[in-house]
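Asks: Quick check, what structure comes out for this input:
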Amino acid sequence: MDRLSRLASAGIPFLFIISYDKSEVIVRPLDALGNIRVALHQTPAIKPETPPAPKKQPVPFMKYKEAFDQVIEEIKAGNTYLLNLTFSTPIHCSHSLEEIFEMANAPYKLLYKDRFVCFSPEPFIKIENDVISTYPMKGTIDASIPDAEAKILANEKEMAEHVMVVDLLRNDLGIVGREVRVETFRYIDRIVTADKTLLQVSSRIVAKLSPDWPARLGEILDEMLPAGSITGTPKRRTCEIIETVESHKRGFFTGVFGVFDGKNLESAVMIRFIEKTEKGLVYKSGGGITIDSDAEAEYEEMLDKVYLPI
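Replies: As a prediction, the model looks like this:
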């Protein structure tokens, strides 16, 4: 983390990639990325004639429900109120990770060697003009459902989940900044995939930083990670429960990556994530669990998030 602060203080543009548990931190000057590729808000380089849809081999529902039920018991015991439960779904796709990177239509894209590709719709933090912003994303619905937008915004379970994440991120920003406020509460993003369109609910929270924030960048990120939107609340205890209930190691999935351009910073949460393993490709995805969650609905949401945004 210290290297981020040193480079930012010197005004040197760089890319950073931080794993979920912060055990791996990769920092590269933008003029020395080698076989790492990053794209922020760029039009896809390839437009496929036939949009590819990955063939999924999902975890059986009963295995998912076993972990889900453990989470519900932890909630009933008062150990967590919201926990983001994730699984790995083996997929078959005829395209390489590089081709997926080129085709994916997403605001935040990262290709790390031939190891993983990420095409995230969720910003983590932005810093511009000494103002830090974060954008928690909670709540997903199939846009083809009649009155989908009204239904997702009126859903009490989704509202409760979103409010908890917003409160958690307000607290995180309060640790590193001042004058924290929720600037926009629960707006809708539309995400087009190969086989459906999804609506996702986000909020925008802002705070002020002191002008010397580049010298504290490593500290700021260390304080805020892992991201509250992909852990839960209370964060520390919830992370401990995640370690016991999830059947995979997250690795870089649900970590963050970002670019410091010499003055400002923009970053994203590493969701919508495909990783190459010895047994083939796996797509890691999940969703937030609260006391009002329904196991079948959460299972379907987890699988809905296994898509390529083309």
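
Asks: contacts, neighbours, all on C-alpha from now
Replies: Will do.

Asks: What lies in contact with the top helix by length along the chain?
Replies: Ranked by residue count, the top helix of the chain under DSSP state H comes out as helix 156-176. Contacts of helix 156-176 with the rest of the structure, by CA atoms under 8 Å, 6 or more residues apart in numbering, involve 82, 132, 134, 136-139, 152-153, 180-182, 186, 203, 205-207, 209, 220, 223-224, 228-229, 232-234, 288-290, 292-293.

Asks: Arg37 and Lys263, how far apart?
Replies: With distances taken as CA to CA, to the nearest Å, Arg37 is found 21 Å from Lys263.

Asks: how about this one, so we can line them up?
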Amino acid sequence: MQKLFISLPGNSDYKVYTSDSGGGFAFRFSSFEGHEEVNLKMNQTNDESFLSENLGGQHFNIPTHEEYVKLVENTVAHIRKNDLGKIVMSRPQRFDKIIEPVLVFKKLVEAYPTACVYLFTHPEVGTWMGATPETLLSKKGDVLKTMSLAGTQKKGEEDKFTGKEKIEQELVTDYITEILNSEKGVEGVKAEGPIIAEAGNVVHLKTAIEATVQGSFNLSSLIKKLHPTPAVAGFPKKEALEFIKKNEPYKRSFYAGYFGLNQRTDAHYFVNLRCMQVFHDSVVLYAGGGITRDSNPEAEWEETENKMQTLLQVLK
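Replies: The predicted structure is shown next:
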């Protein structure tokens, strides 16, 4: 069974899609590294049933608090030694809890109307669910929109943003605008911000980026150039990806990858953040943070804890 439940940002309702070779919607679910990808034709359905056949058992390393702090320490040292800008380091956390995926999805839709909330189940990739605050790319007619989302503080502590978070944000903004400006068929790139944007129980620095497109524009090509952005990988990208591959003690799989739904001239793609993988007897949540030369390892651990609360508050 292949089924998608999705609520786009700003909506209080949701739609359900099921795989159909003649479907009018195209859905893509891509992993962080891009080596795994599911592409489906889908049609809308009223069938909200969920079968547990796509809930497997999880078998991968879960780093401890001490291990993650040490990983961040090593990352900071590597950044300073090699004069790099930023590397995003992440971690999974398992919770021994049996859930009803559709029920939790509906609670997430109610709790986070400004996020893209989704539930996707597939026999090969399992069952994933999340409430992501980050648009990778959206297209409506000839208008293209994306965002730079980086830098994190707890809600209520917006005044604690420092130079570290502002530099993180600028790196992502510059990366995205440079790619858009160099892309064939993209014109009039504009960036506005940053502003403070809420995402669950944390806030981020956000810059809205907009452009127009014409006939020679290729959406799939642009997405592959953009992803992974410095918001989920780091900068310079090549060096950051190499370090992540060698040092993160687990495989990200579809965490920090992207997913999107296309129909005719419209498309909506999102970065797979604030997400979890659902198993028969547990759920695994994922979170990461942008590490720079000024990062505090304990504060970075705390940031991942705060990000996981977006889903944990609903699971409780």
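
Asks: TM-score them against each other, please.
Replies: Once superposed, chain against chain, the TM-score is 0.78 (TM-score structural alignment, normalised by the length of structure 1); 270 aligned residues with a CA RMSD of 2.7 Å.

Asks: among the contacts of helix 156-176 of structure 1, which are in strands?
Replies: Among the contacts of helix 156-176 of structure 1, the members found in strands (DSSP state E) are 82, 132, 134, 137-139, 180-182, 186, 203, 205-207, 232-233, 288-289.

Asks: Could I have the buried ones of these as PyMOL selection syntax?
Replies: Buried residues among those (16 or more other CA atoms under 10 Å), as a PyMOL selection:
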select buried, resi 82+132+134+137+138+139+180+182+186+203+205+206+207+232+233+288+289
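
Asks: Report how many residues lie close to the aligned partner of Glu98 of structure 1 in structure 2.
Replies: In structure 2, the residue matched to Glu98 of structure 1 (TM-score structural alignment) is Val102. Residues lying near Val102 of structure 2 (other CA atoms under 10 Å) number 16.

Asks: now do Leu83 of structure 1
Replies: So Leu83 of structure 1, with other CA under 10 Å, has 30 neighbours.

Asks: can you pull out the helices in structure 1?
Replies: 2-9, 61-76, 97-103, 148-154, 156-176, 217-224, 235-245, 295-304.

Asks: Tell me which of these approaches Phe257 of structure 1 most closely.
Replies: For Phe257 of structure 1, the closest of these is helix 217-224, at 10.8 Å, according to CA to CA.

Asks: Mean per-residue distance, that closest one versus structure 2.
Replies: Compared with structure 2 after fitting, helix 217-224 of structure 1 deviates on average by 2.1 Å (mean CA distance after the TM-score superposition for structure 1).

Asks: Throw the helices of structure 1 into TSV and include distance to Arg28 of structure 1, thanks.
Replies: Shown next, in TSV, are the helices of structure 1 (distance: least, CA to CA, whole Å):
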stretch	distance to Arg28 of structure 1
helix 2-9	9
helix 61-76	37
helix 97-103	19
helix 148-154	40
helix 156-176	24
helix 217-224	14
helix 235-245	28
helix 295-304	32
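
Asks: For Leu199 of structure 1, which of those is the nearest?
Replies: Using CA to CA, the helices of structure 1 put helix 148-154 closest to Leu199 of structure 1, at 7.2 Å.

Asks: From the contact counts, what lies against that closest one?
Replies: strand 137-142, strand 197-208 (3 or more CA pairs under 8 Å, 6 or more residues apart in numbering; DSSP states H and E).

Asks: Which of those sits closest to Val269 of structure 1?
Replies: With CA to CA as the yardstick, what comes closest out of these is strand 137-142 (9.9 Å).

Asks: what angle sits between that closest one and helix 156-176?
Replies: Comparing the axes of strand 137-142 of structure 1 and helix 156-176 via axes from the mean of the first three to the mean of the last three CA atoms, to 10 degrees yields an angle of 150 degrees.

Asks: quick one: strand 137-142 of structure 1 aligns where in structure 2?
Replies: The aligned range for strand 137-142 of structure 1 is 149-154, by TM-score structural alignment.

Asks: what's the matching stretch in contact with?
Replies: Taking CA under 8 Å, 6+ apart as the rule, stretch 149-154 of structure 2 contacts 134, 160-161, 164-166, 168-169, 172, 201-207, 231, 290, 303, 306.
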